[in-house]
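> no sequence on this one, just coordinates:
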């Protein structure tokens, strides 16, 4: 073990000039390449999720969302719909120079977008939006667009579902009204005084009211019972429909914007020092490998003679 270590150190020392030149050359190459790599700038926005989907609850209990809400917000931000919305808003296929006539343009665009636009959940349960692009102003605009658009996207998802439910509630209310009108017509066919039905309904909750003056036959009694039952259902349907309609007209709560992205003109890549170190290391390892292989080859040829 000790002999191997000494042999390795001896090998490095013996070829120190070569390896020093390799390190120097690699550093120069790495530093030179840095000037040809496009500069990129980082913009960051930080948001917290809502803890309720209604403004009334937010007024009573104004808190940030918890882990579940944060995960839901992350899923929305990372969705394909948000990707398409961002691409169309800023024409990112032009920014990335993607040829849309090629079959692979969508995959290429998606990979570049994912590389530049990142989301992660912080330990404080906030969502951090990092956008790295060659244009600092574009990076800030894209980051802020995520904050603004995710509310509109969520509203669109909920609105589709809520409108379907509202349509069902409206249909139930309408059908109940038709049934109520049909029962009323059937009752009117059996009674002469039309005002008695109104008086009967108005006094349903009056314990001292005597319905015998109105309900004069078994058939009429059955119709009145059905009418009273349907009237109760109709009132419930109307209340549900009005509540859902009011809720649909009310805007959903927005995410909490903690930090708005601003253009940063300090580049985050390429790193001049890092490229020098990487270049020096790569050329050194390449030189070391060739030297060891060359010495081994020379040794084998010598032994074969």
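Structure received. Remember, predicted model here, so these are calculated numbers, not experimental data.

> from here on, just use CA atoms for contacts and neighbour counts.
Fine.

> tell me which stretches of the stretch 51-200 of the chain form strands.
Using DSSP state E, counting those that start in this stretch, the strands of the stretch 51-200 of the chain run over 117-121, 127-133.

> now render those strands as a markdown table, adding distance to residue 183.
Converted to a markdown table, these look like this (distance: least, Cα to Cα, whole Å):
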| stretch | distance to residue 183 |
| --- | --- |
| strand 117-121 | 59 |
| strand 127-133 | 57 |
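
> ranking these by burial, who's on top?
Most buried of the strands of the stretch 51-200 of the chain, by mean neighbour count (mean count of other Cα atoms under 10 Å): strand 127-133, with a mean of 24.

> what lies in contact with that strand?
40-49, 70, 73-74, 116-122, 139-140, 142-143 (Cα atoms under 8 Å, 6 or more residues apart in numbering).

> from those, keep the buried residues only.
Among those, those scoring as buried are 40-49, 70, 73-74, 117-121, 139-140, 142-143 (criterion: 16 or more other Cα atoms under 10 Å).

> other SSEs contacting the biggest helix by length in the chain?
Longest helix in the chain, counting residues (DSSP state H): helix 136-188. Contact partners of helix 136-188 among helices and strands, from 3 or more Cα pairs under 8 Å, 6 or more residues apart in numbering; DSSP states H and E: strand 40-48, helix 67-77, helix 80-90, strand 127-133, helix 218-249.

> among the ones you listed, which comes closest to residue 15?
Residue 15 lies closest, by Cα to Cα, to one member of the helices and strands packed on helix 136-188: strand 40-48, at 39.2 Å.

> next, the angle from the longest helix of the chain to strand 40-48.
If you take axes from the mean of the first three to the mean of the last three Cα atoms, to 10 degrees, helix 136-188 sits at 30 degrees to strand 40-48.

> put this next to the previous one:
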């Protein structure tokens, strides 16, 4: 005695149905296989190319030399944002004429949306578990796919430098403006001091005064240089502003050196090479899907037909029973 008699009967009935129509299923399977193969041959093939890069863990050469490591998760995430930026996308679209490649009608209102969808479908960026970035392109030409990947590898370095340079240039201009303003203030104070106490020779009397005043056993002549309250106030202000000028000079010089220093490039592990093995379409996958899909459709039609015939038989039997009654 079986636990599921109804299920067993249904399974046997299904097997009987398949065996009864085995010739039909065989013919459909063979025809579908040949048709799938022919259709796959007519599809324009695509070829995959990919490259691998690692971000740096710093944007300054000093830190990179002292700690030469690949970037961490946050560095990889930042690199992904740069790669997925509109600047990278538009530059590649223009350079490789992808509007013509995808045959996009620019007169349509949604042409940019359709172009971007095709771009993100064929050109992808993937962050691996090792924090590397895999850049891949799937195009109809293996040379074009490799060229796009390599251009993106080069372009992301330039784009990253462009973004960093913009911020560094702004910082340098800000520091330089403060330096120029402070230098003008110091020069103005110096002119006012010498307007009150004119030098009697070519030597810098004010500098000599600062040197002598900082020493012990200073001659009385050093203090005689400051002989008025106004001059004393100006000199004190000058000394303070000159110290501030020195700090701004150092900051301005640091910003200038940072601006002139080269930006470290990303680590390129693999550049793309043309691969002539088709990535799309797959004969095996297409034939398998086409054949199984056709067989499934035929089986569903046979099941529906059997169910319909069963219902018709039941209706006729009920009608005959009513007439007899």
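Now that the structure is in, tell me what you want to look at. These figures come from a predicted structure and were not determined experimentally.

> please work out the TM-score for the two chains.
Here the superposed chains carry a TM-score of 0.94, computed using TM-score structural alignment, normalised by the length of the first structure; 305 aligned residues with a Cα RMSD of 1.8 Å.

> in the second structure, what range does the longest helix of the first structure match?
With TM-score structural alignment applied, helix 136-188 of the first structure matches the range 142-194 in the second structure.

> quote the end-to-end distance of stretch 187-207 of the second structure.
14 Å (Cα to Cα, to the nearest Å).

> tell me which residues are up against it.
By Cα under 8 Å, 6+ apart, stretch 187-207 of the second structure touches 225, 231, 234, 235, 237, 238.

> those residues: which two are farthest apart?
225 and 237 (16.2 Å).

> mean deviation, the longest helix of the first structure versus the second structure?
Helix 136-188 of the first structure, aligned to the second structure and superposed, deviates on average by 0.8 Å (mean Cα distance after the TM-score superposition for the first structure).

> so that helix versus helix 67-77, what angle?
Using the same axes, to 10 degrees: helix 136-188 of the first structure against helix 67-77 is 110 degrees.

> next, the angle strand 127-133 makes with helix 136-188 of the first structure.
Going by the same axes, to 10 degrees, helix 136-188 of the first structure makes 130 degrees with strand 127-133.

> any idea how far the residue mapped onto residue 235 of the first structure from the second structure is from residue 138 of the second structure?
Matched across to the second structure, residue 235 of the first structure falls on residue 246, judged by TM-score structural alignment. Computed as Cα to Cα, the residue 246 of the second structure to residue 138 of the second structure distance reads 57 Å.

> and residue 69 of the second structure, by the same measure?
On the measure of Cα to Cα, residue 69 of the second structure and residue 138 of the second structure end up 31 Å apart.

> try residue 110 of the second structure
With Cα to Cα as the criterion, residue 110 of the second structure and residue 138 of the second structure are 23 Å apart.

> how about residue 105 of the second structure?
Residue 105 of the second structure is 22 Å from residue 138 of the second structure, by Cα to Cα.

> and if you look at residue 192 of the second structure?
Taking Cα to Cα, one finds residue 192 of the second structure at 73 Å from residue 138 of the second structure.

> go on, residue 87 of the second structure?
Distance from residue 87 of the second structure to residue 138 of the second structure, by Cα to Cα: 20 Å.

> what's the spacing between residue 85 of the first structure and residue 105 of the first structure?
Residue 85 of the first structure is 17 Å from residue 105 of the first structure, by Cα to Cα.

> nearest residue to the middle of the second structure?
residue 83 (2.3 Å; Cα atoms, centre = their mean).

> any idea how far residue 10 of the first structure is from the aligned partner of residue 29 of the second structure in the first structure?
Here residue 29 of the second structure is matched to residue 23 in the first structure, going by TM-score structural alignment. Relative to residue 10 of the first structure, residue 23 of the first structure is positioned 18 Å away (Cα to Cα).

> residue 299 of the first structure now?
17 Å.

> do the same with residue 241 of the first structure
According to Cα to Cα, residue 241 of the first structure and residue 10 of the first structure sit 88 Å apart.

> residue 31 of the first structure too?
30 Å.

> do the same with residue 134 of the first structure
Where residue 10 of the first structure is concerned, residue 134 of the first structure sits at a distance of 47 Å (Cα to Cα).

> kindly report the same for residue 248 of the first structure.
With Cα to Cα as the criterion, residue 248 of the first structure and residue 10 of the first structure are 80 Å apart.

> of the two, which one has the most company?
Of the pair residue 248 of the first structure and residue 10, residue 248 is the one with more neighbours under other Cα atoms under 10 Å, namely 15 against 12.

> alignment lookup: that one to the second structure.
Residue pairing (TM-score structural alignment): residue 248 of the first structure is matched to residue 259 of the second structure.

> my read: that match touches residue 167, true?
No: Residue 259 of the second structure is beyond contact range of residue 167, at 9.6 Å (criterion: Cα atoms under 8 Å).
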